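Chemist: mind looking at a prediction? Sequence and model below.
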Amino acid sequence: MRPVTTDSASRGSRPRIAPGDRPLPAIIAHRGASGYRPEHTAAAYELAFALGADAVEPDIVATRDGVLVIRHDVEISATTDVASRPEFAALRTTKEVDGAVLTGWFTEDFTWAQLATLRCVERLAALRPLSATFDGRYGVLRLSELLDLVTAASARLDRPLGIVAELKHATYFDSLGLPLDELFPAELAAAGWDRSAPLAVESFEQDILVSLAAAGVDADLVYLVEAHGAPADRVARSGAAARAYDDDVTDAGLAALAACGLTGVSVDLSRMLRTTGDGALVATDIARRAAAAGLQTYCWTLRPENAFLPPSARLGGGPGSPGDWRRVFELVQRSGAAAVFADHPDLAASVRETRARE
């Protein structure tokens, strides 16, 4: 990565994902309308905008030849048909990625031409069998194709549509000679992507966001905060002594993020809601405290299935059945969040519309 500084003065005035002149929170389709179609496919992104999403969230990783592609992770056996493709059998391997040992097929071992031959499958087939009926219908997208798709959808629907780009495993890719903080701005420039379109960049690693700020990348820069653990860039430097994500959501930690030129913090649902001693589900004060530091708060991920809801919001029917999702969605939307990620953008939008009529 580039040397890290805190000078963000060269960034421009691109529209925000969650501007103050529109109803909040902004609805970000998590990997597209991934509750209805296999994630990160053209169909998932097209459907997301049709269902009312303000922006879509691609997870971005790199190929061996430096092309940015859109996949949930570097290991792709759960989201493509690669395991059934004999021509790629020799590429199966075991690697350590950010401290986790993984066996499978990795994007950085493929050229874009090879990845482009794969077909996408539903990652959560047991929970979302309807989405799995679309397995094999869509190919892997590269970032430039999604930029074209968003531009076309914005013109067709006559409203500003944005992208919240998650740069995955930045430290890992940097170690392979594939610096995402250089590849991402280069792809935006090569695509000539519309500077009037809302753009945010997010990462679980602060270093790459600060690097992008220093480079003058014109985007909201949003730091992702896990429910537990420590970020990979800090672990790479400090090992077991690395500061945890918990430190980033203290008042001092939030102020430090803002001082580095970041504009937002995006927290796991468990940091936005908590269960009281008598079993009630209530919002935390994270959005209020982030706003006091000058940061917008995003929340991930709103999903209606029991498997993803807090225990007190789960209903009968099994993990794939809908729980009391509306109560959870309403609590998050009333918490002060500027934007929410949702696998089913229509459900999140329906809650926002109900609140707007109050």
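Modeler: Received, thanks.
Chemist: okay, CA-based contacts and neighbour counts for the rest of this
Modeler: OK.
Chemist: what's the following helix or strand after the longest helix along the chain?
Modeler: What stands out as the longest helix in the chain, according to DSSP state H, is helix 143-157. As assigned by DSSP states H and E, the chain's next helix or strand after helix 143-157 is strand 162-167.
Chemist: packing partners of that next one?
Modeler: Packing partners of strand 162-167 (3 or more CA pairs under 8 Å, 6 or more residues apart in numbering; DSSP states H and E): strand 55-57, strand 59-62, strand 199-203.
Chemist: let me have the ones you listed in a markdown table, extended by mean neighbour count and distance to F184.
Modeler: As requested, those are exported to a markdown table (neighbours: other CA atoms under 10 Å; distance: least, CA to CA, whole Å):
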| stretch | mean neighbour count | distance to F184 |
| --- | --- | --- |
| strand 55-57 | 28 | 15 |
| strand 59-62 | 26 | 9 |
| strand 199-203 | 23 | 10 |
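Chemist: I'd like those strands laid out as JSON lines, including distance to E75.
Modeler: Output for these, formatted as JSON lines (distance: least, CA to CA, whole Å):
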{"stretch": "strand 55-57", "distance to E75": "19"}
{"stretch": "strand 59-62", "distance to E75": "10"}
{"stretch": "strand 199-203", "distance to E75": "18"}
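Chemist: can you check which of these gets nearest to L91?
Modeler: When the helices and strands packed on strand 162-167 are compared by CA to CA, strand 59-62 sits nearest L91, at 15.9 Å.
Chemist: also this one, for the comparison:
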Amino acid sequence: MVRRLLIAGLLAAGAALGAGSAARAGQPEVIARNGTAITFPEATLAAFDLAILQGADSLRVDVYQTFDGVLVIRTDRNLAATTNAASVLTPPGPIKGEPAPIGFPIDFTSYQDYARLTARQTIPGRDNSFDGMFSAPILEDLLVLVERRQSERRRTIGLLIVLHDTQVHAARGRPMEPRLISTLQKYGFAASPDVLIGASEPSSFARLGGLQGRRVFVLGTPNSRPADAAQTGDRRSFADYATADGLRSVRNFADAVLVDVQDTLGGLDDGAPVPAVVGNAKAAGLQLFIGGYADADNPVQPRRAAIAAYRRAFDLGADAVVTDEPARALAARRHGH
């Protein structure tokens, strides 16, 4: 009961904070990564709802697909990493022609089994008292929530939908992209300019066809390659894509690039040289999104230091920041611009 009252209080406080806080024209966007994930378990409807009520302009939504083709919201392919899968599910068996899975991969799991799961906090040091309280949602659950909140609050709530393991499903003959398009059409989001589609696999963008909305190329760790490299024959690493030539090639299939504040930008420390990727992205005609704030690799900082970090990103010309703590990023934008 105490936890439920706390949730109600947090959401009520968020409602007060978020009134009228949508991004104004010409200002950088604040995108909540899988909700306000410093408060509730990430990628739950509670976390997304709090981010909306705090005034986040958009939500980053990490989407995977179950074995039987349902689009679900998680932040790790292995369900044991973010849910109670290890205690309620039987480890999945192999799929013909593929290696036996390790753990509980989403793409080896049926929706019937997925629907039994509850989410848990994944980052050490954060409040885990909400573990087991919220179900692991599917994409349709979030679209219903966003539709309702847009109507209630009379403002647009953007979505950055990041697709994962797209090559896995394409190779099995069950690509994710047509399912995404039909789902967005079902809820009236397919033609929205505020719905962005992200991926780390360039071939995924080709399967989106004529779907409207900006495409966002998500850069992985510098020394790794996109998961579709073997199929496309493109052996470039993400570090190669971050160069001036690489970003010019990205402009052929994407409108923006999402870089990690730690992996790609070295943390954006005060006084450090402006990372080359900033100018290279702008020169290539790409919008620049900077993510990784307050996540597992970038611990939550004291308020003053956190706001200074967001201001530096805005001052460098970032078009958006992606963060687990949207309220602080919004405060930095209010006071710095």
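Modeler: Received it, and whenever you're ready, just let me know what you need. The model shown is predicted, which means the values in this text are computed figures rather than measured ones.
Chemist: any chance you could map the strands in structure 2?
Modeler: Counting by DSSP state E, structure 2 has these strands, from start to end: 29-33, 58-65, 71-73, 158-163, 195-199, 215-218, 256-260, 287-293, 320-323.
Chemist: for the first one, packing partners?
Modeler: Under the contact criterion of 3+ CA pairs under 8 Å, 6+ apart, strand 29-33 of structure 2 touches strand 58-65, strand 320-323, helix 326-336.
Chemist: how about it, aligned to which bit of structure 1?
Modeler: Aligned using TM-score structural alignment, strand 29-33 of structure 2 spans residues 26-30 in structure 1.
Chemist: same check, this time on the third one
Modeler: Taken onto structure 1 by TM-score structural alignment, strand 71-73 of structure 2 occupies residues 68-70 there.
Chemist: so what touches the matching stretch?
Modeler: 40, 58-63, 140-143, 183-184, 187 (CA atoms under 8 Å, 6 or more residues apart in numbering).
Chemist: which of those sit farthest apart?
Modeler: H40 and L183 (19.5 Å).
Chemist: how many neighbours does S84 of structure 1 have?
Modeler: When neighbours are defined as other CA atoms under 10 Å, S84 of structure 1 has 10 of them.
Chemist: now swap in R243 of structure 1 and tell me
Modeler: Neighbours around R243 of structure 1, by other CA under 10 Å: 15.
Chemist: what distance do you get for the aligned residue in structure 2 for it to A276 of structure 2?
Modeler: Alignment note (TM-score structural alignment): R243 of structure 1 maps to R236 of structure 2. Distance from R236 of structure 2 to A276 of structure 2, counting by CA to CA, to the nearest Å: 18 Å.
Chemist: ok now do the residue most central in space within structure 2, which residues does it touch?
Modeler: For structure 2, R60 is the residue whose C-alpha lies nearest the centre (CA atoms, centre = their mean; 3.3 Å). Taking CA under 8 Å, 6+ apart, we find R60 of structure 2 in contact with 31-35, 159-162, 322.
Chemist: grab the nearest non-local neighbour of the match of R243 of structure 1.
Modeler: Nearest in space to R236 of structure 2, with sequence neighbours left out and distances taken as CA to CA, 6 or more residues apart in numbering, is R225 at 6.4 Å.
Chemist: what's the neighbour count on whatever residue of structure 1 lines up with that neighbour?
Modeler: With TM-score structural alignment defining the correspondence, R225 of structure 2 maps onto A230 in structure 1. Counted by other CA under 10 Å, the residues lying close to A230 of structure 1 total 22.
Chemist: A230 of structure 1 and R243 touch, don't they?
Modeler: Yes - counting by CA atoms under 8 Å, R243 is a contact partner of A230 of structure 1 at 6.2 Å.
Chemist: where along the stretch 101-250 of structure 2 do the helices fall?
Modeler: 111-114, 139-153, 166-171, 176-186, 202-206, 229-232, 238-241, 244-250 (DSSP state H, counting those that start in this stretch).
Chemist: could you dump these to CSV with distance to Q262 of structure 2?
Modeler: Converted to CSV, the helices of the stretch 101-250 of structure 2 look like this (distance: least, CA to CA, whole Å):
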stretch, distance to Q262 of structure 2
helix 111-114, 32
helix 139-153, 28
helix 166-171, 25
helix 176-186, 29
helix 202-206, 22
helix 229-232, 24
helix 238-241, 13
helix 244-250, 19
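Chemist: which of the ones you listed sits closest to G26 of structure 2?
Modeler: G26 of structure 2 lies closest, by CA to CA, to one member of these: helix 139-153, at 21.3 Å.
Chemist: so which elements touch that closest one?
Modeler: helix 45-54, strand 71-73.
Chemist: please repeat the previous calculation with a cut-off of 6 Å.
Modeler: strand 71-73 (3 or more CA pairs under 6 Å, 6 or more residues apart in numbering; DSSP states H and E).
Chemist: the strand it packs on vs structure 1, average distance?
Modeler: With mean CA distance after the TM-score superposition for structure 1, strand 71-73 of structure 2 departs from structure 1 by a mean of 0.6 Å once superposed.
Chemist: count of neighbours near the corresponding residue of structure 2 for F204 of structure 1?
Modeler: Taking TM-score structural alignment, F204 of structure 1 has S200 as its aligned residue in structure 2. Number of residues near S200 of structure 2 (other CA under 10 Å) recorded here: 24.
Chemist: which residue, other than its chain neighbours, is closest to S200 of structure 2?
Modeler: V218 is the one closest to S200 of structure 2 (CA to CA, 6+ apart), at 4.8 Å.
Chemist: one more: Y45 of structure 1?
Modeler: G32 (4.3 Å).
Chemist: please apply the same query to D141 of structure 2.
Modeler: L45 (7.9 Å).
Chemist: what of L24 of structure 1?
Modeler: A338 (5.9 Å).
Chemist: ok, S135 of structure 2 next?
Modeler: Using CA to CA, 6+ apart and skipping residues adjacent in sequence, the residue nearest S135 of structure 2 is T118, 4.2 Å away.
Chemist: identify the residues contacting the one you found.
Modeler: 83-84, 132, 134-136 (CA atoms under 6 Å, 6 or more residues apart in numbering).
Chemist: including neighbour count and distance to Y293 of structure 2, could these go into a markdown table?
Modeler: As requested, these are arranged in a markdown table below (neighbours: other CA atoms under 10 Å; distance: CA to CA, whole Å):
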| residue | neighbour count | distance to Y293 of structure 2 |
| --- | --- | --- |
| T83 | 26 | 23 |
| N84 | 18 | 26 |
| G132 | 16 | 25 |
| F134 | 19 | 24 |
| S135 | 19 | 25 |
| A136 | 26 | 23 |
